[in-house]
Every structure is written in C-alpha cells, then in structure tokens.
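Colleague: Task: produce atomic coordinates for the following.
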Amino acid sequence: MGCLYFKLHDVPAPEAEAVRTLLNDADISFYETDAGNWGLSLAAIWLTHEADKARADALLADYQAQHRAEAQAQLAEAGMESLAQRFARQPLRFIAALLAVAAILYLSVMPFTGAWS
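Modeller: So this is what the prediction gives:
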C-alpha cells in the first residue's frame, strides 16, 4: 500500500515539479492525487512502496539543503540581508522598532480588555 510523501496544497509548481523529477531520477515509483473539482480531496504525492520513504527523505533533504544554499547566495548577491544580520548591524534601531510595534499593539488591544475602565 502506498504512503503519503508530499502534500501539494499551496506548493508552487516549480517545487512540485522538482520533487517529481527527484523521485523519477532516483527510480522511486510514486503516484499523485489532486484536490478534485471542489478542492475537498488531498492533493499529494504518494510513494507506491513504503520501503522507499527513507531513501526519498534523504534525497529530499539533500535537495532542500542545496536549494537553501542557492537561495541564500541569491539574496546575498542581491544585497538582501537576514533579520539576524540586520539586528547585528543596527541593534538599537532594531530594538526601537520592536518597542514601537509593542506599544502600538498594546494601545490597540487595551480598549478591548477593559483595563481602562
């Protein structure tokens, strides 16, 4: 009996195609189900043999690590920085922004909690 391998709900088409290609290249047999006309069924990729799951997981983990490294390289090339990098570069500005967000959230929620009555 088959086993669920990869849910396709809200998965971009290129990513789903990459998973299909990965499984095909490794000669792992699989089949797909779609969500149906009303979106009530499970759109997913299913492995035909449950014994292939460990090998497929290892292949997918390698693919995801490679994809993550490529994405980080593209962000670095484009001059984008992560949240941690931004905090390390300007910690006071980052903390001030967090405090401003917390103050706005506090002032927005307080009238509904009854604390001002």
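
Colleague: from here on, contacts and neighbour counts on C-alpha atoms
Modeller: OK.

Colleague: just the helices in this structure please.
Modeller: Remark: helices assigned in the chain by DSSP state H are 13-25, 53-77, 83-89, 91-113.

Colleague: Alongside the first, I'd like the structure of this one:
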Amino acid sequence: MSKLLLNLRNVPDDEADDVRAMLDANRIAFYETVPSRWGISSGGIWVTEDAAIVEAKRLMAIYQQERQARVRAEYDAARRDGTAETFWTVLRAEPARVALTVLGILVMLGLVALPIVLLRG
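Modeller: Here you go, the predicted structure:
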C-alpha cells in the first residue's frame, strides 16, 4: 500500500524537484498526485512500496536537514547584505497588496467585534 512521503501544500517547486530527484537517484518507486482544482487537496508524493518507505523517510530527513542549513545560511547572508525581504521592502514593492491585506484584517476584526458591539447597544 502506498504511503505519503511529502504533502505538497506550500512546498516550493525547487524542493519538490529535489525530492523527486532524490527518490529517482535512490531508485525508490513513487508517484505524484496533483492538487485539486478547488484547492481542497494539495497533492503529494507517494512511495509505492511498503519496504521502501523507511529508506525514503530516512533520506527525506537527511535532505531536510541539509536544506534547512542551506536556506538558513542564504537568509543570514541576505540579512547581512541588506537584501532580505522585510515588511518595508514589500510595502515599497507592492503597496496595493499590503493595503488590501491590512484592509482584510480590519474587516475580519470588525466582524469578530460586531456581536459584542450589537449586544452592548
């Protein structure tokens, strides 16, 4: 029976490509499910053989440790260089997106507070 190795929700394309390449390099049979059209399921990478799942998880743990160290080093280097993304750089690059996000947050807070305001009045 197939076992889920990696849920593809919020997984960057480069990470999914790395996992596929890792499984191919180690000759672990897998298949991939695609995300649903309406976003209910996000797709995943599944190992087809029960015997291979232990090895796949071991390789995945090693890969995740290496990726974490690499990405953290890249982020630290970007912070030192001053090129890391901050709230202010996003605000300058995409002011409409930031304004709409803040507006959405305020609307949601208003909806949450509405019952309290109505009950007091």
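
Colleague: Report the TM-score for the pair.
Modeller: The TM-score (TM-score structural alignment, normalised by the length of structure 1) is 0.61; 89 aligned residues with a C-alpha RMSD of 3.1 Å.

Colleague: want to throw the helices of structure 1 into a markdown table with mean neighbour count and distance to residue 2 of structure 1?
Modeller: As requested, the helices of structure 1 are exported to a markdown table (neighbours: other C-alpha atoms under 10 Å; distance: least, C-alpha to C-alpha, whole Å):
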| stretch | mean neighbour count | distance to residue 2 of structure 1 |
| --- | --- | --- |
| helix 13-25 | 13 | 15 |
| helix 53-77 | 13 | 10 |
| helix 83-89 | 11 | 41 |
| helix 91-113 | 11 | 48 |
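
Colleague: so which of the ones you listed gets nearest residue 6 of structure 1?
Modeller: Closest to residue 6 of structure 1 of the helices of structure 1, according to C-alpha to C-alpha: helix 13-25, at 8.5 Å.

Colleague: coming back round to it: could you dump the helices of structure 1 to CSV with distance to residue 34 of structure 1?
Modeller: Output for these, formatted as CSV (distance: least, C-alpha to C-alpha, whole Å):
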stretch, distance to residue 34 of structure 1
helix 13-25, 12
helix 53-77, 20
helix 83-89, 37
helix 91-113, 41
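
Colleague: Among those, which comes closest to residue 3 of structure 1?
Modeller: Comparing the helices of structure 1 by C-alpha to C-alpha, helix 53-77 comes nearest, at 8.2 Å.

Colleague: what's the closest of the helices of structure 1 to residue 46 of structure 1?
Modeller: Taking the helices of structure 1 one by one with C-alpha to C-alpha, helix 53-77 is closest: 9.7 Å.
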